[in-house]
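Visitor: next one to model:
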Amino acid sequence: MDARSERIAVPLAVDLDGTLIAADLLWESLFLLIRKRPLCLFLLPLWLMKGRAHLKCRIAERIDFDPAALPYRAELLAKLQEEKAAGRYIVLATASPRLLAEKVAAHLGVFDQVLCTDPHCNMASVTKRDALVAAFGDGGFDYAGNSKADLKVFEAARQAVVVAPDRAASVWQAAHGGELIAAPKVSMRTIAKMLRVHQWLKNALIFVPLVLAHQYGNPPVLLDATLAFIAFSAAASAIYILNDFFDLALDRRHATKRNRPLASGVLSIPFGLGAMAVLLLVAAGTAAFLPPVFAAVLALYLVTTTAYSIAVKRMLLVDVLMLAGLYTLRILAGCAATGIEVSFWLLAFSVFFFLSLALVKRYVELRSTEVPVGERLAGRGYRLEDQEIIAQAGMASAFSSALVLALYIQSDTIDALYTHPWLIWPLGPIVLYITMRIWILARRDEMHDDPIVFIIRDWRSQAVAGLGALLLFAAGL
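Guide: So this is what the prediction gives:
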C-alpha cells in the first residue's frame, strides 16, 4: 500500500472552533443570544452552574444559526473536500453542541460522522480523545486541531494537522512535527482597522466649543479638550468592537464588512474583549483628570451607544435621531471638559446637520443592498420603498442646518465674538454645498462610504471646510 492509500485508509477527525472555522461558536452564539434575547443574560450563570456543556446546549436552543455565514478556513476546507473525494472517512469532532455541529456538517457535506457536545458531556480535550480512541483505536486516526485543548488528542492521533495554532499548539507542533496550516499574521493595521482609528476624527467635535470661544491659544483648556478627545476615542473604539460582536453574522453577508477583522476571523472574540477592557480603562483613567460632569457625559455616551448596538439600530427613525444626538453629545463633552458654555444655536445646527448625514447613510444602504419589496433591510428598520421619504427628510434636514446657521450669524451673539461678522456669512452656502453634494452623489450611487468618512477623505469637502475655517478665524481678528 502506497503512502496516499495508507493515509486515505485512516479516518481524519477535524476540530471546528478555531480550526475549521476562524471563530468560536460559543462566543458567537452567546452574542447572538444577547442580541435576540437580552434578558437571557441573567440565565447564563444558572446554566453555567450545571456545567459548560449544559450552557452551550441551552444557548444553542435559543438562537437562529446560519452555518453558511461562518468564516471557514479555505485551505483546510479544500483539503477536506479533496480527501472526501478520494474516499476518506472524515469526522467532525467538536466541543460545539449538536444543534450547531450538525448544521455545519449538513452545510459542508464532507463529514461521515459527528462527535459533539451534548447536555451532559463536553466533547473537548480528554473526552474527545477518549471518544476517538474508542471509535478508531489509539493511533488509528489523524486529527486537525488548533489549541491547548487539542494537545491530548494530538498525542493519541497517528498524525496531527495543526491549524492556526495558539501558543501551546505551536510549541507542540515545533516539538513533535505534523502538518502545519498557519494563520494569517496579524498586523498593526489590522488592529487599527478593528479599532476604527479613522473614526476618531469624529471626536474632533469636542474641540468645537473651544474654537468658537476663541480659546485655542489657552494651553490648560486645550489640554483638557485633548484629554477628552483621548477618552472619547478609546470609548468609541470599545463600542465599535462591541457592535462588531453583535453584527458578526450580518457583516459576513455584506460585500465589504465581511472583511472586518472580527467578522473575517483574523482577530478572535477573546482578543476583542481584551482590547475592549484596555480601551475602557484608558477612557476611565483619562476622564479622571477632567471634571466629574465630563465623566457623566462619557458614561451617557457609553450607555447610549451600547443601547444603539444592541437594539436601537434596528428601530425605524429612532436610530438616525440617536446618531445625530451622539454627534451632538461630543460637542457637549467638549463643553463639560473645558467649562465653556454651549450655544443653543450650535446644538440645533449639530442635530440637523448630522441627522442629514445619518439619513444619507441609511439611504445608501438601501440603494446598495438587494432587498425584496416589503422586507426590511437586514439589521435595520427600513424597507426599499422608504428611499424617497428618507431622501426628502435628509435634504430638508440639510437645509434646516443651514437656516439655523444663518439665524445664528445674524444674532447678537456674533457681534460680541467677532470683529468682522460679515466674513462668516459664506459658512451657510459652504454647509449647503457639502451636504447637497453628498446627497447628489448618493442619488447617483457614487457614495460608498460613511458620509463622515467621505467628508474627511474628499478633497472638495476638505477645501470648502478649510475655507470656512479660515473665514471663521479671519472674522475674529
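Visitor: hey, let's count contacts and neighbours off CA atoms from now on
Guide: OK.
Visitor: separation between residue 287 and residue 231?
Guide: With the distance defined as C-alpha to C-alpha, to the nearest Å, residue 287 ends up 6 Å from residue 231.
Visitor: equivalent analysis for residue 447, please.
Guide: In terms of C-alpha to C-alpha, residue 447 sits 31 Å off from residue 231.
Visitor: equivalent analysis for residue 371, please.
Guide: 39 Å.
Visitor: who has more neighbours, the two?
Guide: Under the criterion of other C-alpha atoms under 10 Å, the comparison of residue 371 against residue 231 puts residue 231 first, with 25 against 16.
Visitor: let's see this one next to it:
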Amino acid sequence: MKRITAILQLLRPHQWLKNLMLFFPPFLGGTLLTQGMVVKGTIPCVVFSLASSAGYLVNDLMDREADSNHPRKSSRPLASGMVAVTTAKTLAILLAASAIIVALSVGTTFTLLVLAYLSVSVAYSCCLKKMPVVDLFCIATGFLFRLMAGGAVFSIRISEWLFLSVLLLSLFLSAGKRLSEKQTLSVITAASHRKVLTHYPDGFLDGVLFMTGSAVLVTYTMYTLSHNFLLYTVPLCCFGLLRYILRVKSGLSGDPTESLLRDPWILVVGAGWSAMVGWGIYGT
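Guide: So this is what the prediction gives:
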C-alpha cells in the first residue's frame, strides 16, 4: 500500500490541475457549454495528464540526488528510496508512450504539441534547467502548449493578447517559484539542490517578478477591451498578482498549484474570476 501511495505521489496528480488550461479557449470563447464540448476535451486532458506525469518522473529521476539535499523534497519517493529507479524509468516510458498513442486519435496538430511538450520537459530535466532565464521560459512553454492544444482540439483561434497574457503570467509564476526556492534555501544548499539559483544575482528574480506582473496586467487589460464585460475582472487579477507576490516575499511556497490550493485568498480570486467570466459570457 505504501508503495502504491509513493508511486501516486511521483505522478503528482495535484499538478493535473494545470491541464484545465486546455479548456480556456472554449470557456473564453463562449462554447464550453455547447453539447459535447466537455466530453471532447476529456481525452486531451487525460493525454496531458499522462505526459505531464511522465515529465515529472523524468525530472525526479534526474533530481533524486539533489532532492536529498532539500529540506522538503528529500521525502519524495525517489530521493528517499521508497520507489526503485528502474520502476520509475519504466513508468515514465509507459506514460509517455500512452500519451503519444492516445494523442494520435485526437489529431495531428494536437499530437505535435504533445510531442513538443514532452521534448521540452525532457530537455529541461536533462540540461535546460541549469541555464538561467532559459529555465523560466521552459516552465512557461508548458502552459503555452496546453493553451495552444486547447485551441487545436476545439478549433478555436488563440488571440494575440491572450497568448501574451498566458506567456507573461507563466513567466511571473516561474520567477516566483524560483525566488521562493532561493529565499528558502541557503547558498550551499541551493547550489547542491538547484544550481541555476546560484546564477541569479540578488534582486534579479524580484525584478522579473515585478516586471512580468506589470506586463500581465497590461496585456490582460488589452485582451479584456475586446470583451467589455471582462474589464471588471482586471482589479481581481491585480489583487491576485499582488497576493502571490506577498506570498513569495513572505517566504511561502511559490509553486502555482500549491499557492492556488493552499492560499485562501488566491483560491477565492480564482473562483471569483471564473464566476465573473462565466456569468459575463454564459449568463447574459
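Visitor: tell me how the two chains score on TM-score.
Guide: TM-score of the superposed chains, computed with TM-score structural alignment, normalised by the length of the second structure, equals 0.93; 281 aligned residues with a C-alpha RMSD of 1.8 Å.
Visitor: check contacts around the counterpart of residue 282 of the first structure in the second structure.
Guide: Following TM-score structural alignment, the counterpart assigned to residue 282 of the first structure within the second structure is residue 98. Listed by C-alpha atoms under 8 Å, 6 or more residues apart in numbering, the contact set of residue 98 of the second structure reads 47, 50.
Visitor: distance between the longest strand along the first structure and the chain's centre?
Guide: Looking across the first structure with DSSP state E, the single longest strand is strand 90-97. Centroid separation between strand 90-97 of the first structure and its chain, computed with C-alpha atoms, centre = their mean, to the nearest Å, is 28 Å.
Visitor: the helix or strand following that strand vs strand 90-97, what angle?
Guide: Later in the chain than strand 90-97 of the first structure, the nearest helix or strand by DSSP states H and E is helix 98-108. Counting by axes from the mean of the first three to the mean of the last three C-alpha atoms, to 10 degrees, helix 98-108 of the first structure lies at 150 degrees to strand 90-97.
Visitor: where does helix 98-108 of the first structure end up in the second structure?
Guide: Helix 98-108 of the first structure maps onto no residues of the second structure, going by TM-score structural alignment.
Visitor: what helices or strands is that helix leaning on?
Guide: On a contact count with 3 or more C-alpha pairs under 8 Å, 6 or more residues apart in numbering; DSSP states H and E, helix 98-108 of the first structure meets helix 52-61, strand 90-97, strand 113-117.
Visitor: out of these, which one sits most buried?
Guide: Highest mean neighbour count of those: strand 90-97, a mean of 25 (counted as mean count of other C-alpha atoms under 10 Å).
Visitor: tell me which strands and helices it is in contact with?
Guide: strand 12-14, helix 52-61, helix 98-108, strand 113-117.
Visitor: among the helices and strands packed on helix 98-108 of the first structure, which is nearest residue 332 of the first structure?
Guide: helix 52-61 (40.4 Å; C-alpha to C-alpha).
Visitor: mind listing the helices for the second structure?
Guide: 2-11, 24-29, 37-67, 77-80, 85-104, 108-126, 134-154, 160-184, 187-193, 204-224, 234-249, 256-262, 264-282 (DSSP state H).
Visitor: rebuild the helices and strands packed on strand 90-97 of the first structure as JSON lines, extending it with distance to residue 443 of the first structure.
Guide: Below are those laid out as JSON lines (distance: least, C-alpha to C-alpha, whole Å):
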{"stretch": "strand 12-14", "distance to residue 443 of the first structure": "49"}
{"stretch": "helix 52-61", "distance to residue 443 of the first structure": "42"}
{"stretch": "helix 98-108", "distance to residue 443 of the first structure": "39"}
{"stretch": "strand 113-117", "distance to residue 443 of the first structure": "50"}
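Visitor: what sits up against stretch 219-234 of the first structure?
Guide: Applying C-alpha under 8 Å, 6+ apart, the set of residues contacting stretch 219-234 of the first structure is 200, 203-204, 206-207, 210, 215-216, 279-280, 282-284, 286-287, 289-290, 294, 298, 333-334, 337-338.
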